[in-house]
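K.L.:
the sequence isn't on hand, but the structure is:
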């Protein structure tokens, strides 16, 4: 998975979260996960070394509150956040775009699933009515319709899975090159030709 933050951005974003309020390490990890729509869930091994470095630089201080260590931004830390306002706005805009892409993906997947379900229910209803009225001469046609429903379901599942993977890849900052799309189109053409050959046998 591509990182949600480029070099140096995570450091600045942690400072901005501490500017909002003092936080302990786990609270910072939760806030980062929530604000990235779940696309980035940092580990303790990522957060605490950065907090330690910020403390060494005099940008944050820490106090022990029971079993928790609470970090608070210093005046020097606030000054750095203020000096890099435009950088912070760019980071926030990028996160908002990522979350929006994920939301669009979820909505699209739900719409696809609902359309597929409605189509499956309609097909099942038609098949049930036709089966009730069928004569022995209709058996072969009925079996073909059953297999057509299986094929439709398999195609819809494949389409939804590939679409979801592509959208997730782009939402998480991955690159989708034209050559990659060319490969996808070529693979789909081969699959279509294979289906046509199967129908002729």
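P.N.:
That came in fine, so what should we check first? Everything numeric in this text was worked out from a predicted model, so none of it was measured.

K.L.:
CA only for contacts and neighbour counts going forward, please
P.N.:
Noted.

K.L.:
tell me which element the residue nearest to the spatial centre of the chain is part of?
P.N.:
Per Cα atoms, centre = their mean, the C-alpha nearest to the average position across the chain is that of residue 168, at 4.0 Å. Taking DSSP states H and E as the definition, residue 168 sits inside helix 139-171.

K.L.:
give the buried residues for the helix or strand that that helix is followed by.
P.N.:
Later in the chain than helix 139-171, the nearest helix or strand by DSSP H and E is helix 178-200. Buried positions in helix 178-200, judged by neighbour count with 16 or more other Cα atoms under 10 Å: none.

K.L.:
if we can go back for a sec, excluding chain neighbours, give the residue nearest to the residue nearest to the centre of the chain in space.
P.N.:
residue 102 (6.9 Å; Cα to Cα, 6 or more residues apart in numbering).

K.L.:
please compare the first structure with the one that follows:
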């Protein structure tokens, strides 16, 4: 992704993320990634220097707990955040628009990939049908292969469902399931279903 935050915006957003309570640096990075639906994840080299600068300015307080450092908003940090509520609201609107644009791009990319996959699957299915020539009196190899592939396909569907459900439960128990995740899942599954149906006769 191109530059996400303009000058000073990441600094402001870090203060906003600390408003609800103390967080580790990794938790702040994860919270930023979640806010962007996973389409943007700042590096440690981006976040930690800004946290150190905020600490120097007296806007956050760092507390070392073992190998982890926890950052807490100070009274001065809360005062700056209160003074910049308008800037923060504008930033939130920009982030929401960025997420919507990314969701649209994801849907477009998935649909384009699925269109190509649909054509490939239809072509492969037709070649398999054309090549099948059962011998009279012997088990139909096409039916045998079809049964094996159906069982394999059903196992793939079950495994996919189990893994997606597990991921969603973990997300729900953590930062929560965002709109982009649901919209992407809906787009992928709807397109995959249409693709599969176009190859099954």
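P.N.:
Perfect, thanks for sending it. All of these numbers come straight from a predicted model, not from anything done at the bench.

K.L.:
picking up where we left off before, so who does the residue nearest to residue 168 of the first structure touch?
P.N.:
Taking Cα atoms under 8 Å, 6 or more residues apart in numbering, we find residue 102 of the first structure in contact with 37, 167-168, 171.

K.L.:
of those residues, buried ones?
P.N.:
Those of the contacts of residue 102 of the first structure that meet the buried threshold are 37, 167-168, 171, by 16+ other Cα under 10 Å.

K.L.:
could you work out the most separated pair of these?
P.N.:
Farthest-apart pair in these is 37 and 167; separation 14.2 Å (Cα to Cα).

K.L.:
whereabouts in the first structure does stretch 143-155 of the second structure align?
P.N.:
Aligned by TM-score structural alignment, stretch 143-155 of the second structure falls on no residue of the first structure.

K.L.:
name the element the residue nearest to residue 168 of the first structure belongs to?
P.N.:
For residue 102 of the first structure, the element it lies in under DSSP H and E is helix 85-133.

K.L.:
over to residue 58 of the second structure?
P.N.:
Using DSSP H and E, residue 58 of the second structure falls within no helix or strand.

K.L.:
who are the contact partners of it?
P.N.:
Taking Cα under 8 Å, 6+ apart, one finds 74, 76-77 in contact with residue 58 of the second structure.

K.L.:
what does the residue nearest to residue 168 of the first structure align to in the second structure?
P.N.:
Aligning on TM-score structural alignment places residue 102 of the first structure opposite residue 102 in the second structure.

K.L.:
now do the buried residues in stretch 65-79 of the first structure.
P.N.:
Applying 16+ other Cα under 10 Å to stretch 65-79 of the first structure flags 70-74, 77-78 as buried.

K.L.:
part of a strand, is residue 61 of the second structure?
P.N.:
Yes: judged by DSSP: H, G, I helix; E, B strand; the rest coil, residue 61 of the second structure forms part of a strand.

K.L.:
now do it against residue 88 of the second structure, distance only.
P.N.:
Computed as Cα to Cα, to the nearest Å, the residue 61 of the second structure to residue 88 of the second structure distance reads 21 Å.

K.L.:
what does residue 27 of the second structure give?
P.N.:
20 Å.

K.L.:
looking only at neighbour counts, state which of the two leads.
P.N.:
residue 88 (18 against 14; other Cα atoms under 10 Å).

K.L.:
in the second structure, what residues pair with the helix holding residue 168 of the first structure?
P.N.:
Counting by TM-score structural alignment, helix 139-171 of the first structure sits on no residues of the second structure.

K.L.:
got the angle between that helix and helix 85-133?
P.N.:
Relative orientation of helix 139-171 of the first structure versus helix 85-133 (axes from the mean of the first three to the mean of the last three Cα atoms, to 10 degrees): 170 degrees.

K.L.:
helices or strands up against helix 139-171 of the first structure?
P.N.:
helix 85-133 (3 or more Cα pairs under 8 Å, 6 or more residues apart in numbering; DSSP states H and E).
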